[in-house]
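In: below is the sequence, then the predicted model.
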Amino acid sequence: MTAGSPVSPIPVGPAGLNARARRFVEVAGIRVPGQDIRRHREAWIGHGVPAPEVDRVTAFQDRWGGLALPPAPFYEGGPHILDANCPEWMPGQGWSFEAGDCRVSMAYRFMIGPDGAFGIDAYRWTPLHADTDGWVESLALADHARRWARTVTRIKGKAVEALDLGGFEPVHEVRGVTDNWWRGEDSLIAVYRGEAVGLDAPQCLEAHIYSGLDGWGLHGG
């Protein structure tokens, strides 16, 4: 985001998000001008990008382009601003496009995969959530859990594999693929597997345990 760029401090939460995620977008998000994808359409098609892929990027940009959200609790904060770019062919996968620039120098990029999943492109393509809505829902849930939990515990590596998730249920709104959230009687657990899988680095496996939550803290939204 450059100095002097016009911003809208109160973006509208896209339809389809739950109430908690819409509030998160509207209260914590900032909308800055995103790329005008439509002006690139003919040039991209001329360079071999299929028209349906250009349409897919355009739909992403209409929904998410220019949205800056607070840093994620993992992945070095996630994309700085959600902003699409020219689709590219990923061998063995299909057409994908960048979801936005990293906040810091990273060993991977944030991408939207051929099936619409939000993930990271490292040594291999690793989908984190089934779509960008799921990524935003996970950011909103992390923000909510931090506010309401009495304690937050981070564990890494083999300790994550030893977690007993008996009695927990998956939090479906985050649309988890490699990453997921779990809800228990008075706690929430976020399990971040993306870097461990995408970088072939088991030591990067991490979980955040939010304990001491009441009913609102567990379900607010």
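Out: Done, it's in. Numbering: from 1, shown residues only.
In: going by C-alpha atoms from here, please, whenever you check contacts or count neighbours.
Out: OK.
In: all strands of the chain, in order?
Out: 30-31, 67-68, 88-90, 94-100, 109-112, 118-121, 125-129, 151-156, 169-170, 180-183, 187-192, 206-211 (DSSP state E).
In: go through these and name the closest to Gly16.
Out: In terms of C-alpha to C-alpha, the element of those nearest to Gly16 is strand 125-129, at 15.3 Å.
In: give me the buried positions along that closest one.
Out: 125-129 (16 or more other C-alpha atoms under 10 Å).
In: how many neighbours does the closest residue in space to Pro87 that isn't next to it in sequence have?
Out: Nearest non-adjacent residue to Pro87, counting by C-alpha to C-alpha, 6 or more residues apart in numbering: Phe97, 4.4 Å away. Applying other C-alpha atoms under 10 Å, we find 24 residues neighbouring Phe97.
In: my read: Phe97 touches Val57, true?
Out: Yes. In this structure, Phe97 is within contact of Val57 by C-alpha atoms under 8 Å, at 7.4 Å.
In: overlap in contacts, those two.
Out: Residues touching both Phe97 and Val57 (C-alpha atoms under 8 Å, 6 or more residues apart in numbering): 84-87.
In: quick check: the farthest pair among those?
Out: Ala84 and Pro87, at 8.6 Å, using C-alpha to C-alpha across the shared contacts of Phe97 and Val57.
In: have a look at those two and say which one is more surrounded.
Out: More neighbours surround Ala84 than the other of Ala84 and Pro87, with 26 against 22 (other C-alpha under 10 Å).
In: distance check, Ser96 against Arg109.
Out: Distance, Ser96 to Arg109, using C-alpha to C-alpha, to the nearest Å: 11 Å.
In: next one: Gly77
Out: Gly77 is 12 Å from Arg109, by C-alpha to C-alpha.
In: these two: which is more packed in?
Out: In this view Gly77 and Arg109 are compared by other C-alpha under 10 Å, and Arg109 has more residues nearby, 20 against 15.
In: how near is that one to Val171?
Out: Applying C-alpha to C-alpha to Arg109 and Val171 gives a distance of 26 Å.
In: now do Leu199
Out: To Val171, Leu199 is 25 Å away according to C-alpha to C-alpha.
In: equivalent analysis for Ala19, please.
Out: 15 Å.
In: one step back: the residue nearest to Pro87: what's it in contact with?
Out: Contacts for Phe97 (C-alpha under 8 Å, 6+ apart) come out as 57, 84-88, 111-113.
In: change it to 10 Å
Out: When contacts are counted by C-alpha atoms under 10 Å, 6 or more residues apart in numbering, Phe97 is found next to 53-54, 56-57, 83-90, 109-114, 116.
In: filter those to the buried ones?
Out: Buried members of those, scored by 16+ other C-alpha under 10 Å, are 53-54, 56-57, 83-85, 87, 109-114, 116.
In: next up, a structure to set beside the first:
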Amino acid sequence: MADSPVSPVPVAPPGLSRRAQRFIETAGIRVRPHDIRRHRDAWIGRGIPAAEIERATAFQDCWGGLALSPAPFYEGGPRVLNADCPEAMPAGGWSFPAGDCRVSMAYSFMIGPDGTFGIDAHRWTPLHAGIDGWVESLALAAHARRWATTVTRVTRKAVDALDLGEFEPVPEVRGVIDSWWRGKDSLIAVYRGEAVGLDAPQCLEAHIYGGLDEWALHGG
């Protein structure tokens, strides 16, 4: 049986920008989150550290059941944010799922040992320093698409050829592999995760949102 809505207007977790708060409240819904507490004893019995179960539970309490508009890359991102059973990583430490994919994909969305949000493909590839950074990037993409007069998609070597010397990073997205950049009248989103995680340089992509005024660049 499918999850049923429990709140038509979800409350945004604390610490987000006003833009991200509004994005959650206007473009998101909250469905009934998975109850992972009932699995605690079974997971402990399988040797999963209690601290890792608590970490997943804390994520679920804050973000579980939140469904947001699709991302402009990564096949839309997680369908609904939901934690699940922690997994030991080959390089050490533990990660846990951040939510199911919208379509069948070659990687999964995970929360890493240090709290980063990323994709687990051929290798673990952190995209943002936290799930809040991912949500901020979704909010910024929706905002930029709405107010830009031009949107340009560039791929492959053209991404590395972008001159970002006069741009500054957008801090709230907490970029790691992926990043957002702000210029005098434009925003640029650079998506490197699939290129790195899948050893697929053809997946390198950037979106340039042009014609933005001061409010659109810094407000929203």
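Out: That came through, no problem. What you are looking at is a predicted structure, and each value in this text was computed from that prediction instead of being measured.
In: which neighbours do Gly77 and Arg109 of structure 1 share?
Out: Cys102.
In: what residues are up against the spatially closest residue to Lys156 of structure 1 that is not a sequence neighbour?
Out: Leaving aside its chain neighbours, Lys156 of structure 1 sits nearest to Glu206 (4.4 Å; criterion: C-alpha to C-alpha, 6+ apart). The contact partners of Glu206 of structure 1, taken as C-alpha under 10 Å, 6+ apart, are 74, 154-161, 179, 190-196.
In: ok, Gly193 of structure 2 to Gly183 of structure 2 distance?
Out: Applying C-alpha to C-alpha, the value for Gly193 of structure 2 to Gly183 of structure 2 is 23 Å.
In: so between these two, which is more surrounded?
Out: Gly193 (28 against 17).
In: so who does the counterpart of the more buried one in structure 1 touch?
Out: In structure 1, Gly193 of structure 2 lines up with Gly194, judged by TM-score structural alignment. By C-alpha under 10 Å, 6+ apart, the residues touching Gly194 of structure 1 are 74-75, 119-122, 125-129, 177-179, 200-202, 204-206.
In: are any of the residues you listed buried, and which?
Out: 75, 119-122, 125-129, 177-179, 202, 204-206.
In: so who does the residue lying farthest from the centre of structure 1 touch?
Out: If you look at how far each residue of structure 1 sits from its centre, by C-alpha atoms, centre = their mean, the farthest one is Gly46, at 30.9 Å. Gly46 of structure 1 makes contact with His40, according to C-alpha under 10 Å, 6+ apart.
In: what residue of structure 2 matches up with it?
Out: For Gly46 of structure 1, the aligned position in structure 2 is Gly45, judged by TM-score structural alignment.
In: pretty sure Cys203 of structure 2 sits against Val190.
Out: No. Judged on C-alpha atoms under 10 Å, Cys203 of structure 2 makes no contact with Val190 at a distance of 11.2 Å.
In: what's the overlap in contacts for those two?
Out: Thr155.
In: residue closest to the middle of structure 2?
Out: Short answer for structure 2 (C-alpha atoms, centre = their mean): Trp134, at 2.9 Å.
In: surely that residue touches Glu172?
Out: Yes. Shown here, Trp134 of structure 2 and Glu172 form a contact pair, counting by C-alpha under 10 Å, at 9.4 Å.
In: now the common contact residues for those two.
Out: Counting by C-alpha under 10 Å, 6+ apart, the residues touching both Trp134 of structure 2 and Glu172 are 128, 140.
In: how about the helices in structure 2?
Out: Remark: helices assigned in structure 2 by DSSP state H are 18-27, 40-45, 50-63, 131-147, 157-160, 193-197, 214-218.
In: mean shift of the second one relative to structure 1?
Out: Spelled out, it's helix 40-45 of structure 2. Once fitted to structure 1, helix 40-45 of structure 2 is off its aligned match by 1.3 Å on average (mean C-alpha distance after the TM-score superposition for structure 1).
In: how about that helix: buried residues?
Out: In terms of neighbour count (16+ other C-alpha under 10 Å), helix 40-45 of structure 2 has its buried residues at 40, 43.
In: repeat for the first one
Out: When neighbours are counted by 16+ other C-alpha under 10 Å, the buried residues of helix 18-27 of structure 2 are found to be 20-25, 27.
In: again with the last one
Out: Within helix 214-218 of structure 2, the residues that qualify as buried are 216-217, counting by 16+ other C-alpha under 10 Å.
In: average offset between it and structure 1?
Out: Superposing on structure 1 and averaging over aligned pairs (mean C-alpha distance after the TM-score superposition for structure 1), helix 214-218 of structure 2 comes out at 0.9 Å.
In: would you mind pulling the contact partners of that helix?
Out: 140, 143-144, 146-148, 170, 182-187, 210-212.
In: can you check the first one too?
Out: When contacts are taken as C-alpha under 10 Å, 6+ apart, the neighbours of helix 18-27 of structure 2 outside the stretch itself are 8-17, 28, 30, 66-70, 132-133, 135-140, 142-143, 172, 219-220.
In: residues in contact with Ala117 of structure 1?
Out: Shown in contact with Ala117 of structure 1 (C-alpha under 10 Å, 6+ apart): 96, 111, 126-135, 175-177.
In: now, which of the buried residues of helix 18-27 of structure 2 sits nearest Glu166 of structure 2?
Out: Ala20 (25.4 Å).
In: that closest one and Asp120 of structure 2, how far apart?
Out: In terms of C-alpha to C-alpha, Ala20 of structure 2 sits 25 Å off from Asp120 of structure 2.
In: kindly report the same for Asp3 of structure 2.
Out: 25 Å.
In: got it, and His39 of structure 2?
Out: Separation of His39 of structure 2 from Asp120 of structure 2 (C-alpha to C-alpha): 23 Å.
In: do the same with Gly165 of structure 2
Out: As judged by C-alpha to C-alpha, Gly165 of structure 2 and Asp120 of structure 2 stand 31 Å apart.
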